[in-house]
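Enquirer: below are the sequence and a predicted model; questions follow.
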Amino acid sequence: MMERRQIVQLWRLGGASVMVTLVRVEGSSYRRAGARLLLAQSGEYAGTISGGCLEAEVIRKAAWMVREGARVQRYSTMFDDTAEVPFGLGCGGVVDLLLERADTPECSALMSAMEGTLSGTTAVVVTWLPGEGRALRRVVLVEGAVVFASEGLSEKKIECARGLRANEQYEGRFVEELRAPQRLFVLGAGDDARPLVSMAALMGWSVVVADGRSQLARAERFPAAERVVADGVNSLGIKASDAVVVMTHSYEQDREILTALLPVAPRYFGVLGARHRSSLLLSEAAARIGLSVAACCERIYAPVGLDLGGDGPEAIALAVLAEAQAVCEGRLGASRRLTAEDVARYVNEGGVARYLPQCALDEVR
């Protein structure tokens, strides 16, 4: 999300030249479909479409490649100098990049939608990819309403765009949902909240800090936050899609917060404090709102944060944000660590041969 902010900022400065979008991935890739890079005429750029292995090549040729209009360019990142696709770098996949001029109505509509999401809207962008005599065409829907459609698109195609689902594979089309930044409410403005706010802002999240103690809830203490307010929890408008971290260090305040927010059930609801403290808080809040303790336990993360080790505000902030990120992305509990079974499967089934040169394959075997 921070990348989107940087791309929008560069676009607003003027002089944007080429937008590059990763629209398809086969095999392994550092970035997922939807990753973007915006190139300016000055040579400055924002965003990435790989782990650094493609950027220099794409930036060098981007303006030349779109001289006759938008195009899709395929790049291989496999260990294979004889491949038909032009770039072998060893990352293990094939990617399709959409390159389009930034001065077209289609790109302007995309950029406007990206900018709008930073203010809290959600957009769906349907792009008919160019190729074999077909020009790029695009439909942009914001909150379900069509706000842009390329000239010449039929009503049938526009209506069809409404029914397409983001992240699904469609022949000749790229469909994506541009979501608003994750909102994080940090309830408590003590010194230990400062690194958490800074880290979340680096992720591109929209961070609000709230504390009833006006001497702590000051904007200069949290320059990375979008808002710092000396208000109670009921005035914040917290929704089920939000993330919340409670760190007031005040038992009475925490009890009021849990009483107010447990019925809302935020997407992530972390409560700082020892197990015995959180247990007492939860039992009292549950009695107040008429929910079972078991139901309340399902709605909070306490003790807050992943068990990463370390000590001090920065380490705690990292553990909390890592847990919040995992929960918001639906990935908590999943591990990508290789097992001996994984290695055996790749080697014995020959899957590894796609990615390694023969000399390395011999060593593995």
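Expert: All right, it came through fine.
Enquirer: contacts, neighbours, all on C-alpha from now
Expert: Will do.
Enquirer: element containing Arg24?
Expert: Taking DSSP states H and E as the definition, one finds Arg24 inside strand 16-27.
Enquirer: what does that strand contact?
Expert: Residues from elsewhere that reach strand 16-27 (CA atoms under 8 Å, 6 or more residues apart in numbering): 10, 32-41, 49, 62-63, 66, 92-103, 107, 174.
Enquirer: 7 Å instead, please
Expert: The contact list for strand 16-27 (CA atoms under 7 Å, 6 or more residues apart in numbering) reads 33-41, 49, 62-63, 92-102, 174.
Enquirer: near Tyr170, how many other residues are there?
Expert: 12 (other CA atoms under 10 Å).
Enquirer: hmm, I typed the wrong one, I wanted Ile59.
Expert: Residues near Ile59, counting by other CA under 10 Å, number 19.
Enquirer: quick check: closest non-adjacent residue to it.
Expert: Nearest residue to Ile59, sequence neighbours excluded (CA to CA, 6 or more residues apart in numbering): Leu39, at 7.1 Å.
Enquirer: so the one you found sits right up against Thr48, yeah?
Expert: No: Leu39 is not in contact with Thr48 according to CA atoms under 7 Å; the separation is 10.4 Å.
Enquirer: who's more crowded, these two?
Expert: Leu39 (26 against 20).
Enquirer: between strand 16-27 and the host helix or strand of the more buried one, find me the angle.
Expert: Element membership for Leu39 (DSSP H and E) is strand 36-40. When axes from the mean of the first three to the mean of the last three CA atoms, to 10 degrees is applied, the directions of strand 36-40 and strand 16-27 differ by 150 degrees.
Enquirer: second structure for comparison follows:
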Amino acid sequence: MLNIADTLHGWCRAARPFALATVVGTRGSAPLPVGTSVAVDEDGTAVGSISGGCVEGAVYELCRQVLHDRGAPQRAWFGYSDDDAFAVGLTCGGELDVLVQRVDPGTQPHLAAALDETVQGGPAAVAQVVDGPDELLGRTLCVLGDTDSAHGTLDGGPADRVVAAQAGALLRAGRTARVEVGGDADTCPERLSVLVHVHASRPRMLIFGAVDFAAALSQAGSFLGYRVTVCDARPVFATEARFPYADEVVVDWPHRYLERTEVDARTAVCVLTHDAKFDIPLLRLALGLPVGYVGAMGSRRTHDERLRLLTEAGVTEERLARLRSPIGLDLGARTPEETAISITAEIVAHTNRGTGLPLSHLSGPIHRDRALVS
């Protein structure tokens, strides 16, 4: 639902009831991921998309029905239809599990608070029951900021605490996912499947080395939604004028900056200096931090020498195995712009556990579901 947060925020502020249709499960090559939503208000205004057009008409009518009847949430399953694919089927061959529910903003102030946090760019998670007892289906609770404190309630019991903790963990990871809870005395007797919608702060891309490749990479990183920092110890090169797409340009020794800045599991560290006096202390530190990606530019010869120096500096084989060097995928890249695509392609593949191989050389679904938290 957070894909349409701006509109939902406005409707909540105006106390306008609406129907919310959310993708809660997918199979095969589904066009859009779990958590994507369409909403329809009482005037018939629709916002969002869950299929890129294939089943929008059917979903719209179901939303109108649920909104008008004021009834319980409904489930709909959309797969490929040979007879009428464009009307009610997915031409891509995937399958969508959709939950449609009525939302009355006056009864869910916590949802309005989460949407408010989201439109202001802050971190928020909305946990939505998508499978379980009928009386709990569609209920939500929210986690805002860096705490696991719940706003709203699912069952008023232990399940709230468990789901809030799971939502907080996914929020810190920056990932929307389904979680399974309950089925035991310690949480709740009923087993629940909960979809946690996450709007996290922008992940960070830390680029070390104020070179032409860094200028192109900062632009590519910004395009992908990263908060980009370029850092170099040489003030003549590390200027805002040279890196207009970076969110910040820092003049400092790379390892000193990395020691004091904030990183997390979504942070990408890209070392483009290929100068041992900068690289070795920086990589020694970076490979010991809980960041998502560490890559370093250089030739094969530079890489071999870098490994030798890092080993002498006490970096273990386990940590060295995290290093992506030479940085990037084999695209035959030459220019800074091509190299930036090579590097960001590797980061995307690494983040999503992709192979980096041409899709034409693979079989099976194009889109993979990320592992669920349990």
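Expert: Yep, that arrived. Given the structure is predicted, the values throughout are model-derived calculations rather than measurements.
Enquirer: need the contact list for the residue nearest to Ile59 of structure 1.
Expert: Leu39 of structure 1 touches 16-19, 45-46, counting by CA under 7 Å, 6+ apart.
Enquirer: weed out the non-buried ones from those residues.
Expert: Taking 16 or more other CA atoms under 10 Å as the criterion, what is buried in the contacts of Leu39 of structure 1 is 16-19, 45-46.
Enquirer: which one of the residues you listed is nearest Val320 of structure 1?
Expert: Ala46 (28.2 Å; CA to CA).
Enquirer: assumed the closest one was part of a helix.
Expert: No: assigned with DSSP: H, G, I helix; E, B strand; the rest coil, Ala46 of structure 1 falls outside any helix and is strand.
Enquirer: which residues touch it?
Expert: Applying CA under 7 Å, 6+ apart, the residues near Ala46 of structure 1 are 6-7, 10, 37-39.
Enquirer: Tyr251 of structure 1 versus that one, what's the distance?
Expert: According to CA to CA, to the nearest Å, Ala46 of structure 1 and Tyr251 of structure 1 sit 45 Å apart.
Enquirer: next, the contact list for Phe148 of structure 1, please.
Expert: Phe148 of structure 1 sits next to 109, 139-140 when contact means CA under 7 Å, 6+ apart.
Enquirer: which SS class is it?
Expert: Under the three-state scheme (three-state DSSP), Phe148 of structure 1 adopts strand.
Enquirer: grab the nearest non-local neighbour of the counterpart of it in structure 2.
Expert: Aligned counterpart of Phe148 of structure 1 in structure 2: His151 (TM-score structural alignment). Closest residue in space to His151 of structure 2, ignoring its immediate chain neighbours: Cys142 at 5.0 Å, by CA to CA, 6+ apart.
Enquirer: burial measure for Gln41 of structure 1, as a count.
Expert: Using other CA under 10 Å, Gln41 of structure 1 has 12 neighbouring residues.
Enquirer: now do Ala315 of structure 1
Expert: By other CA under 10 Å, the residues close to Ala315 of structure 1 number 15.
Enquirer: what's it aligned with over in structure 2?
Expert: Ala315 of structure 1 maps onto Glu338 in structure 2, by TM-score structural alignment.
Enquirer: mind giving me the packing neighbours of the host helix or strand of its match?
Expert: Per DSSP H and E: Glu338 of structure 2 is located in helix 336-351. Contact analysis of helix 336-351 of structure 2 by 3 or more CA pairs under 7 Å, 6 or more residues apart in numbering; DSSP states H and E lists helix 212-223 as its packing neighbours.
Enquirer: got the contact list for the helix it packs on?
Expert: Contacts of helix 212-223 of structure 2 (CA under 7 Å, 6+ apart): 205, 207, 228, 243, 245-246, 336-337, 340.
Enquirer: where in structure 1 does it align, residue-wise?
Expert: Helix 212-223 of structure 2 covers residues 191-202 of structure 1 once aligned (TM-score structural alignment).
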